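> sequence-free structure coming up:
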């Protein structure tokens, strides 16, 4: 089985709804559990999304099941059991944070968390595929080669937080129930990946972010899958639903989950909405970035 494993700080209101005979549980926590193949059900119809001036978009309140059904092709065992969740509306960045945006605040990030790490183009280790984007001409590409602590510090500096796993999947699905947010089969036009050339990393690098077009889902979120994996605030656990992987504001998870797949990946199943990943820093972080959420 192929695996690319790659997981806010503010109180999050989520409701874990009954699934079959499951009791109702209301969570005011950071971490999230499982979900699945039921549709995301917004409490009110989501308006057509336009590119917002702020670079963020409001996602509608609603509920969904996190995770994947047993019969989904490419499914991993850690994508269940499915659990239904409900959310109040929240904001999410339209795109992954860009190299330009991170560079503008990198000194503040360092001051906020002296343990945070990132690598520039010139510092890219020779064993990593691709290049780190900081201090390169790729200012409009997603920032990559940033560790989890740097991502968290950046989001807090801009008044937000890293999304939990459940928030991320809710946003990625955008009311869909299919394996990929665009449908039941993989379509390379919706992702920046190495699928078309069938070799890990053959795409060469990240691509500039977009704010419209085939790489944007129905809620106006772009590059939710592909281009770079995205850090979440949730610590990895082998099953969804039992313990929600809560990360306290001062803690750093040993195994934070990241989601979405990246330009490095050539296996279509890694871009499914339910796929969960863990980063292995020894293999490099050129395929890892992040985006932020803001909650009312």
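Nice, I can see it. Bear in mind that the values here come from a model prediction, so they are computed numbers and not experimental data. Numbers count the residues shown, from 1 in each chain.
> Please count neighbours and contacts with C-alpha atoms only from this point.
Fine.
> Residue 270 versus the closest residue to residue 193 other than its chain neighbours, what's the distance?
Take residue 193 and drop its neighbours on the chain: the residue closest to it by CA to CA, 6 or more residues apart in numbering is residue 263, 3.9 Å away. Distance of residue 263 to residue 270, computed by CA to CA, to the nearest Å: 11 Å.
> Same question for residue 258.
Distance from residue 258 to residue 270, by CA to CA: 11 Å.
> ok, the two, which is more surrounded?
With neighbours defined as other CA atoms under 10 Å, residue 258 and residue 270 compare such that residue 258 has more, 31 against 26.
> That one against residue 230, yeah?
Yes. With contact defined as CA atoms under 8 Å, residue 258 and residue 230 form a contacting pair (5.1 Å).
> Return the residues in contact with the residue nearest to residue 193.
192, 193, 194, 201, 203, 204, 205, 206, 226, 227, 228, 287 (CA atoms under 8 Å, 6 or more residues apart in numbering).
> Presented hereafter is structure B, for comparison with structure A:
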């Protein structure tokens, strides 16, 4: 855990990259007390310790399936139902946090990668076991900014300053071709790339992270997720920015959705 100092910051965005329909604006001043946040997203190894100690079964394990990015499936994988508005997501029987791409996959060699296929209740269950909680959206964004004010990314306004990759997102032509210029196709380890000014890793890219808050605007019953993921690309999803947000129903489970914890 790292300490995020008390203070005021500017939350939200109204710049050319923002999605007004997501409720990113208006930009407003928010003051928060000091709190502590996990420097890294919860990893497979950490979640395994929780599951082994408690016998906890995630929602995806109980449902018997979850959504997997089609590009991560073997070429001979049998056809399965896709998402109408996002056909690159496939419903895969047997996909869960232990088997991120289905029964033929394992996290045995990915202990340091973020746990995925966890819904909002799964994340809260882990936090409660660990004596922690999910961050509020304001806490998450304050921490992600790393002390910077009004910047697009945790390190500044350039996506790749000096040609250097600072996070794990899609390069190439989505969803057909990923050059893997940043070194990764799916998830990367939770401590990959340089940390931000507060010492936090992968606050943008890699995986979406659950927050405690309800999402507004739009239909109720959704919760905030922040940070974008390894599938974000400027051609269709610029949500790999600190101000960006997404609303998901609390029972959502996908191969790019995880969390980190905070302490008061």
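Nice, thanks for sending it over. This structure is a prediction, so every number in the text was calculated from the model and none was measured.
> still on that earlier bit, so the corresponding residue of structure 2 for the residue nearest to residue 193 of structure 1, which state does it fall into?
With TM-score structural alignment defining the correspondence, residue 263 of structure 1 maps onto residue 230 in structure 2. The assignment at residue 230 of structure 2 comes out as coil when based on DSSP: H, G, I helix; E, B strand; the rest coil.
> how much space between the nearest residue to residue 93 of structure 2 once chain neighbours are set aside and residue 96 of structure 2?
Leaving aside its chain neighbours, residue 93 of structure 2 sits nearest to residue 65 (4.2 Å; criterion: CA to CA, 6+ apart). Taking CA to CA as the criterion, residue 65 of structure 2 is separated from residue 96 of structure 2 by 7 Å.
> In terms of packing, which of the two has more residues around it?
Neighbours around residue 65 of structure 2 and residue 96, counted as other CA under 10 Å, are more numerous at residue 96. The numbers are 32 against 20.
> Would you agree that one is in contact with residue 63?
No. Proximity of residue 96 of structure 2 to residue 63 does not meet the contact threshold set by CA under 8 Å, at 9.4 Å.
> who's in contact with the residue most central in space within structure 2?
The C-alpha lying nearest the average C-alpha coordinate of structure 2 belongs to residue 208 (CA atoms, centre = their mean; 1.6 Å). Residue 208 of structure 2 makes contacts with 225, 226, 227, 228, 229, 256, 257, 258, 259, as judged by CA under 8 Å, 6+ apart.
> Just give me the match in structure 1 for it.
For residue 208 of structure 2, the aligned residue in structure 1 is residue 229 (criterion: TM-score structural alignment).
> ok, and the closest non-adjacent residue to the residue mapped onto residue 112 of structure 2 from structure 1?
Superposed on structure 1 with TM-score structural alignment, residue 112 of structure 2 falls opposite residue 140. Using CA to CA, 6+ apart and skipping the chain neighbours, the partner closest in space to residue 140 of structure 1 is residue 208 (5.2 Å).
> just to revisit the earlier point, return the member of the contacts of residue 208 of structure 2 nearest to residue 58 of structure 2.
Here the nearest of the contacts of residue 208 of structure 2 to residue 58 of structure 2, counting by CA to CA, is residue 258; it sits at 12.2 Å.
> now the closest one: how far from residue 227 of structure 2?
When distance is defined by CA to CA, residue 258 of structure 2 is 11 Å away from residue 227 of structure 2.
> Please, where are all the strands along the stretch 101-250 of structure 2?
Listed in chain order, the strands of the stretch 101-250 of structure 2 (DSSP state E, counting those that start in this stretch) span residues 172-173, 177-178, 208-214, 223-226, 246-248.
> superposed on structure 1, where does the third one end up, distance-wise?
This points to strand 208-214 of structure 2. If you overlay the two and look at strand 208-214 of structure 2, the average distance to its match in structure 1 is 0.4 Å (mean CA distance after the TM-score superposition for structure 1).
> Tell me the gap between the longest helix seen in structure 1 and the middle of its chain.
When structure 1 is parsed with DSSP state H, its longest helix is helix 99-112. Centroid displacement of helix 99-112 of structure 1 relative to its chain, using CA atoms, centre = their mean, to the nearest Å, is 20 Å.
> Kindly report the same for stretch 175-186 of structure 1.
Centroid separation between stretch 175-186 of structure 1 and its chain, computed with CA atoms, centre = their mean, is 16 Å.
> what do you get for stretch 208-227 of structure 2?
Between the mean C-alpha point of stretch 208-227 of structure 2 and the mean C-alpha point of its chain there is a distance of 12 Å (CA atoms, centre = their mean).
> swap in stretch 83-92 of structure 2?
Here the centre of mass of C-alpha atoms in stretch 83-92 of structure 2, compared against the chain's by CA atoms, centre = their mean, lies 18 Å away.
> List the buried residues for that stretch?
By neighbour count, with 16 or more other CA atoms under 10 Å as the criterion, the buried positions of stretch 83-92 of structure 2 are 88, 89, 90, 91, 92.
> according to the alignment, it goes to what range in structure 1?
Stretch 83-92 of structure 2 lines up with nothing in structure 1 when matched by TM-score structural alignment.
> quick one on the thing from earlier: of the contacts of residue 208 of structure 2, which are reproduced in structure 1?
Among the contacts of residue 208 of structure 2, the ones whose aligned partners also touch in structure 1 (both residues aligned by TM-score structural alignment, their matches' CA atoms under 8 Å) are 225, 226, 227, 228, 229, 256, 257, 258, 259.
> Quick one: residues contacting residue 46 of structure 2.
Counting by CA under 8 Å, 6+ apart, residue 46 of structure 2 touches residue 111.
> which residue lines up with it in structure 1?
Counting by TM-score structural alignment, residue 46 of structure 2 corresponds to residue 101 in structure 1.
> So that match versus residue 141 of structure 1, what's the distance?
Here residue 101 of structure 1 is placed at a distance of 10 Å from residue 141 of structure 1 (CA to CA).
> Please apply the same query to residue 233 of structure 1.
22 Å.
> Near residue 189 of structure 1, how many other residues are there?
When neighbours are counted by other CA under 10 Å, residue 189 of structure 1 registers 11.
> my guess is it meets residue 223, correct?
No. Applying CA under 8 Å, one finds residue 189 of structure 1 not in contact with residue 223, separated by 11.2 Å.
> Okay, helices next: where are they in the stretch 51-200 of structure 1?
In order along the chain, the stretch 51-200 of structure 1 carries the following helices (DSSP state H, counting those that start in this stretch): 99-112, 148-157, 165-173.
> possible to save these as CSV with distance to residue 60 of structure 1?
Listed next are the helices of the stretch 51-200 of structure 1 as CSV, based on distance: least, CA to CA, whole Å:
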stretch, distance to residue 60 of structure 1
helix 99-112, 26
helix 148-157, 21
helix 165-173, 9
